[in-house]
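Q: attaching a predicted model along with its sequence, questions to come.
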Amino acid sequence: MTQQSIEQRIADLGLVLPEASDPQGSYTNCVKTGNLLYVSGKGPVAGLSEVPKGKLGREYSVEEGYEFARITGLDILAAVKLELGSLEKVTRVVKLQGFVNATEAFEQHPKVLDGCSDLMANVFGEKGVHARSVFGATSVRGNLPIIIDSIFEVEV
């Protein structure tokens, strides 16, 4: 029995990778050092006709935040594919770090970041299960609802 490719798994999940979003400052999307690929912070912007702006707990619900995190995960995967040429070169999702633009009273940050975490596990299986941290932020670039940066182990 042959193992299903990552690209096929993405298609089977009904997902489409957007064109990777461009950096929004003086930095690059990805830096590879040794067998680690660091992906700069991404938000829910790639492939959307309208970029969401606002805070979780005010403009957006936990469920909407989960979807924004999933969309952000697709942009992360698009950046990884652009950098490596293929998602097959990913050997492990190491870490996700989320910054949730939220009201002071908002407490569901982990449930929001689950949108990206679940995506990585669905796409990569066991090697998509990762370490992570999530923080509430009073402000993020562009007033996006979430920013996620990530680290991947890749083939050398």
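A: That came in fine, so what should we check first? Numbers count the residues shown, from 1 in each chain.
Q: contacts and neighbour counts: CA atoms only from here.
A: Will do.
Q: distance from the chain centre to the lengthiest helix in the chain, please.
A: Scanning the chain for the helix with the most residues, using DSSP state H, yields helix 62-84. Centroid separation between helix 62-84 and its chain, computed with CA atoms, centre = their mean, to the nearest Å, is 4 Å.
Q: what's the answer for stretch 124-135, then?
A: Computed by CA atoms, centre = their mean, the chain-centroid distance of stretch 124-135 equals 10 Å.
Q: just give me the longest strand of this protein.
A: For the chain, the strand reaching the highest residue count under DSSP state E is reported as strand 90-101.
Q: second one coming, line it up with the first:
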Amino acid sequence: MTGKIETRLAELGVTLPDAPAPAANYVPFVTIGDMVYVSGQVSADDSGFITGKVGADLTTEQGAAAAKRCAISLLAQLKAACDGDIDRLVRVVKLVGFVNSTADYTEQPKVINGASDFLVEALGDAGRHARSAVSAAALPLGVAVEIEAIFQIK
């Protein structure tokens, strides 16, 4: 039976993928008590990595779309951390977003809004969170965006 969160995601046209495997020597998430710390998820879609530098290769809107893909991967990791029951989510606590952007680019918050807006749209008040949005001179594999998250679960 599909739960409340996955039903809402389906209404938005989103199906959670399998949680991406780590790309190096780390674990995808750590659970301590009622908190789940999810490692940075990079921008990727069904075609592969979403790469490029925002402000040169990508527009703010394209960066925001890449950030939304990161949020989808974060939820996939959360589902794995909850043994498949993503309805254990209480709330999104915090996002830390990194934007691969040019030195003069200043709209990193608008890029990370792609993840924030999606989480609120999908989760309602439980999706509201604290957040950082920072620039990076480069990100692993040349991706446009990487986002890590902290979730509270029951």
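A: Received it, and whenever you're ready, just let me know what you need. Keep in mind that what you see is a predicted model, and the values were worked out from it rather than measured.
Q: just the TM-score for the two chains, thanks.
A: The TM-score (TM-score structural alignment, normalised by the length of structure 2) is 0.94; 151 aligned residues with a CA RMSD of 1.1 Å.
Q: one step back: helices or strands up against the longest strand of structure 1?
A: Packed against strand 90-101 of structure 1, as judged by 3 or more CA pairs under 8 Å, 6 or more residues apart in numbering; DSSP states H and E, are the following elements: helix 109-124, strand 131-137, strand 146-154.
Q: read off where it ends up in structure 2.
A: Aligned by TM-score structural alignment, strand 90-101 of structure 1 falls on residues 89-100 of structure 2.
Q: mean per-residue distance, the matching stretch to structure 1?
A: By mean CA distance after the TM-score superposition for structure 1, the fitted stretch 89-100 of structure 2 averages 0.4 Å away from its aligned residues in structure 1.
Q: now that stretch: how far from the chain's centre is it?
A: 7 Å.
Q: now do stretch 69-87 of structure 1
A: Mean-position distance between stretch 69-87 of structure 1 and its chain equals 8 Å (CA atoms, centre = their mean).
Q: then stretch 119-135 of structure 1?
A: 10 Å.
Q: give me the contacts around the longest strand of structure 1.
A: Contacts to strand 90-101 of structure 1, defined as CA atoms under 8 Å, 6 or more residues apart in numbering, come from residues 54-56, 109, 112-113, 117, 120, 127-140, 143-155.
Q: the nearest residue to residue 127 of structure 2 once chain neighbours are set aside: what's it in contact with?
A: Using CA to CA, 6 or more residues apart in numbering and skipping the chain neighbours, the partner closest in space to residue 127 of structure 2 is residue 120 (4.4 Å). By CA under 8 Å, 6+ apart, the residues touching residue 120 of structure 2 are 126, 127, 128.
Q: rewinding a little: which one of the helices and strands packed on strand 90-101 of structure 1 is the most hemmed in?
A: The highest mean neighbour count among these, using mean count of other CA atoms under 10 Å, belongs to strand 146-154: a mean of 23.
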